[in-house]
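Q: what's the 3D shape of this:
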Amino acid sequence: FYAENFKESYDNGLQEEVIYIGTHKLSDAVEPQTSNHKRQTIGELILSPTRTYAPVMKQLLENQFDKIHGLVHCSGGGQTKCMKYLPGNFRVIKDNLFEAPEIFRILQQNSSSNNKEMYEVFNMGCRLEIYCEAADAAVMIDAASQFGIDAQVIGRVEASDKKELLIRLGGEEIRY
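A: Now for the predicted structure:
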């Protein structure tokens, strides 16, 4: 539908089999799979507001700069982006990630991607990571909550003999 009606919306150099491969239209309603999600259209899910972290980051950088060891905005590299910025051999363990928004389940179904690919490509609902000592996490979480931003400890960093990321989702472990 979209490929035929909106030829200007994609690069003509793309192979035809990868252009609009999903089964949905933007107006299709999506039934939520969990009680944490509400009934919305595909278009509403795609256009759901993106948060700006500038106000909370301004406050944290002004007041907690010395406690912040690293920041990773998980767009363009998904949950694996943190590995690009590790200063040495460390293992990042993410075992308490936020529940992924419904749009990612739909993308995964339509692309037949596995969890490893999804978490490598997409942020899966965890958009910004602040690396700090465990004892300082509550201060960071409190600052986020003052701006109406959900925040939580999603994991930890350990010494390792190599750079590694381990994501735990229920009983599944994904290694990068």
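Q: hey, let's count contacts and neighbours off CA atoms from now on
A: Fine.
Q: What is the burial count for Ala144?
A: 20 (other C-alpha atoms under 10 Å).
Q: And it, how close does it get to Ala151?
A: Counting by C-alpha to C-alpha, to the nearest Å, the gap from Ala144 to Ala151 is 6 Å.
Q: all strands of this structure, in order?
A: 29-30, 40-41, 68-73, 90-94, 128-132, 155-159, 164-169, 172-175 (DSSP state E).
Q: For the first one, name the packing helices and strands.
A: In this case it means strand 29-30. Identification of packing neighbours for strand 29-30 by 3 or more C-alpha pairs under 8 Å, 6 or more residues apart in numbering; DSSP states H and E yields strand 40-41.
Q: For the strand it packs on, name the packing helices and strands.
A: When contacts are defined as 3+ C-alpha pairs under 8 Å, 6+ apart, strand 40-41 sits against strand 29-30.
Q: Contacts for the strand it packs on, please.
A: By C-alpha atoms under 8 Å, 6 or more residues apart in numbering, the surrounding residues in contact with strand 29-30 are Arg39, Gln40, Thr41, Ile42.
Q: The same query, at a cut-off of 10 Å, please.
A: The contact list for strand 29-30, computed with C-alpha atoms under 10 Å, 6 or more residues apart in numbering, reads 24, 37-45, 102-103, 106.
Q: want to put them side by side, so please do this one too:
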Amino acid sequence: MSEISKSELYAQAGVDLEAGYESVKLIKSHVARTQIKGAIDSLGAFGGMFDVSALGLKEPVLVSGTDGVGTKLMLAFAMDKHDTIGIDAVAMCVNDVLVQGASPIFFLDYLAVGKNDPKRIEQIVKGVADGCVESQCALIGGETAEMPDMYDADHYDVAGFCVGAVDKAKLIDGSKVEVGDVLVGLASSGTHSNGFSLIRKILLKDAKLDLHAYVPELQKTLGEELLTPTKLYVKAMKHLFDQIDIHGASHITGGGFYENIPRMLKKGQGVTIDTTCYPHKPIFDYIQKIGHVSNKEMHNVFNMGIGFIIAIAKEDAQKAVDLLKEINEDAYIIGEVTDSGSVDLKW
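A: A predicted model of the protein is given here:
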């Protein structure tokens, strides 16, 4: 026993410390790309650090969000493609803090693996860093845990935690939402990171489709389409924050339109939305056709081509659409706030 080092014993238990050290070396350059004003170099420390005073906010309010990627990960395993799933982890968190009017300032990730593969971990963290760079927030820390027996050797889980900041006077809390406000919807990139248990059931389990097969309707393989990263709305929303009075906002995630839109409304308020006034992504028509899914069920699970919605005064609606077009963001006037107390969709 004395001739076997602790690291060798740990390796026999399934945890490779040396691979862990190699992973840290490989991800350092990706972490460095995300540094912004206020971020304090803390890679390797026990806690990530950020100097909030560097933001110059009068009354800073911190807004936090945490999320994972869900069973979309199973497609990454099947496709052996791991360089974009980290973008999903970032997007699911930063898009949530944007809803309150906060700009993301830092992010931490948690990666649990069955076996530490430094090259694969580098690809995952590269995606996280890509998402942070696009979101203009710093990756200030994270954790990688090798957990044999908990996960298969080729499997992992990834989750994230984001903090954003906003001046207290500029918080978006839904208190300004009024009947007659117009809804502006920002286009999604596709399925984002929601509804993949249903997607896998319909397309992979029941229809037994091949992820590597080219699908004419999608103009790419099924796997490429489904692994399209969740759209980040940071650039779009930061472009609007100081130019439009946003009364309410909603990130369309799991639960689709029916669950997420009411979260920005006052009691007794509802919305009407014309789903024919914006283009649907082909992937949703494909899922609906293959699975024989009703319109209501589709809108109760998926974003259907609209990943983020804002409620604003009627006179600001076209201005918001035009401002977003300036930065090549597709946006549409899709409906209005009512006193119905329900989400009413026209299709």
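Q: Any idea what the TM-score is?
A: For this chain pair, the superposition-based TM-score is 0.74 by TM-score structural alignment, normalised by the length of the first structure; 153 aligned residues with a C-alpha RMSD of 2.9 Å.
Q: still on that earlier bit, please identify which of the strands of the first structure is closest to Glu117 of the first structure.
A: strand 172-175 (9.8 Å; C-alpha to C-alpha).
Q: Packing partners of the closest one?
A: Helices and strands touching strand 172-175 of the first structure, by 3 or more C-alpha pairs under 10 Å, 6 or more residues apart in numbering; DSSP states H and E, are strand 90-94, helix 115-121, strand 164-169.
Q: Near Val72 of the first structure, how many other residues are there?
A: Using other C-alpha under 10 Å, Val72 of the first structure has 17 other residues around it.
Q: go on, the one 4 residues further on?
A: A count of neighbours around Gly76 of the first structure, defined by other C-alpha under 10 Å, yields 12.
Q: what residue of the second structure matches up with it?
A: Aligning on TM-score structural alignment places Gly76 of the first structure opposite Gly254 in the second structure.
Q: May I ask you to confirm that its match is in contact with Asn260?
A: Yes: contact criterion C-alpha atoms under 10 Å: Gly254 of the second structure and Asn260 qualify, at 8.0 Å.
Q: and for these two, which residues touch both?
A: Common contacts of Gly254 of the second structure and Asn260 (C-alpha under 10 Å, 6+ apart): Asn300, Asn303.
Q: about what we covered before: neighbour-wise, which of the contacts of strand 29-30 of the first structure leads?
A: Within these, neighbour counts (other C-alpha under 10 Å) peak at Glu102, which reaches 23 neighbours.
Q: looking at the alignment, what does that one pair up with in the second structure?
A: Using TM-score structural alignment, Glu102 of the first structure pairs with Pro282 in the second structure.
Q: what residues are up against that match?
A: By C-alpha under 10 Å, 6+ apart, the contact set of Pro282 of the second structure is Gly190, Glu217, Leu218, Gln219, Glu225, Gln288, Met304, Gly305.
Q: Now with 8 Å, please.
A: Glu217, Leu218.
Q: Please apply the same query to Ala151 of the first structure.
A: Residues in contact with Ala151 of the first structure (C-alpha under 8 Å, 6+ apart) are Ile141, Ala144, Ser145.
Q: what number of residues lie near Ala78 of the second structure?
A: 12.
Q: And for Gly155 of the first structure?
A: Residues lying near Gly155 of the first structure (other C-alpha under 10 Å) number 16.
Q: And it, how far from Tyr10 of the first structure?
A: For Gly155 of the first structure, the distance to Tyr10 of the first structure - C-alpha to C-alpha - is 38 Å.
Q: which one of the contacts of Ala151 of the first structure is nearest Ile167 of the first structure?
A: Distance to Ile167 of the first structure across the contacts of Ala151 of the first structure (C-alpha to C-alpha) is lowest for Ile141, with 21.0 Å.
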